[in-house]
Every structure is written in C-alpha cells, then in structure tokens.
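**Q** below are the sequence and a predicted model; questions follow.
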Amino acid sequence: MIFSNKKRNPPKREEFLKNALKETQKSFENAYKGLESVDDPDLIDLFIYEINAANLRYKVLLRDIKNSDTGNT
C-alpha cells in the first residue's frame, strides 16, 4: 500500500462545509430582513450583531472550503 503525504478531506467534511455555508447565507439574509423591519434600538443592535456574526462565519467557511479544495488543511 502506498501512502501519500497529501492530506485529503473526506467527502463528508466538504459536504458539511458546503451545507454550513448555505445555512450561513440564510442566516445573513434573515438578519438583513429583520433589520429592515424593526425600529427598536435594541432589536437593531441584535440584527447588526447577527449580520456581523454571519459575515465572519461566512468568511471562515469560504476559507475552509478553499483550503479543502486545494488540499491545504
């Protein structure tokens, strides 16, 4: 049996990352819709927090997907 030094991601990880990316996109969209529909300052702060959190999660997932595609994880 020949072993390779390259790390390969199992399809389950790639599938998980892509599903997480889709869920994050939905969270981002829902937070924007919520922000557009409220006037209460506390709710505005809440939706801004959710948008920022979804944006950060999206960036991390994109990086992980890119690294899994190139085999650099």
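**A** Right, received. Where do you want to start?
**Q** can we go C-alpha only for contacts and neighbour counts from here?
**A** Fine.
**Q** please name the residues that touch residue 20.
**A** By CA atoms under 8 Å, 6 or more residues apart in numbering, residue 20 lies in contact with residue 61.
**Q** quickly find the element holding it.
**A** Assessed by DSSP states H and E, residue 20 sits inside helix 11-36.
**Q** same deal with residue 39?
**A** Using DSSP H and E, residue 39 falls outside every helix and strand.
**Q** put this next to the previous one:
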Amino acid sequence: MIWFLSFVAHAIAFKNGGVESLAILLGIFWLIYMSGLWFEQSRINDTAWAMLLGYAIGCIRLLDMIPNQKEYAH
C-alpha cells in the first residue's frame, strides 16, 4: 500500500512540477529513511524502503512515456 501511494505521489509530482518536484520528493523519502536510521526504528526504515520502491517504479514508468530511445539519449 505504501509503495503504491508513493508511486501515485511520484506521478502527481511529475505532472505538477516536473523533474524539480521529483528531486524534492526523492529528498523527502531519503530524509525519512535517514531518520529511521538515526532513531534506529525498523518500521520507519521499512516504510522508507517501500516509498523508495514506489519512487523507482514511477521512474521506470516515466521511461515508458518516452516515444523512442533517441529522445531519451538527448
């Protein structure tokens, strides 16, 4: 459930703000993960890994939106 919600957040962030919003979203997910390490809470770490998984799936989905690989190279 958590990875799906972060996947949806990824799509919304890209639609509304582009790559800059994706960078901010990745920073937020990374800070959640680092706070779990700092406080030594495995629940926070597991949640953050699920968020990062949803973010990664969202990035893979963005690659599918590119019509051809030539545009991806540029």
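**A** Yep, that arrived. In this text, all values refer to a predicted model and were calculated from it rather than measured experimentally.
**Q** gap between the helix holding residue 20 of the first structure and the chain center?
**A** Centre-to-centre, helix 11-36 of the first structure and its host chain are 6 Å apart (CA atoms, centre = their mean, to the nearest Å).
**Q** now it: buried residues?
**A** 17-18, 21, 24-25, 27-28, 31, 34-35 (16 or more other CA atoms under 10 Å).
**Q** max pairwise distance over those: which two?
**A** 17 and 35 (26.6 Å; CA to CA).
**Q** for the top helix by length along the first structure, packing partners?
**A** Determined from DSSP state H, the single longest helix within the first structure is helix 41-70. The elements that helix 41-70 of the first structure packs onto, with contact taken as 3 or more CA pairs under 8 Å, 6 or more residues apart in numbering; DSSP states H and E, are helix 11-36.
**Q** spatially central residue for the first structure, please.
**A** In the first structure, the centroid-proximal residue (CA atoms, centre = their mean) is residue 58; its distance is 3.2 Å.
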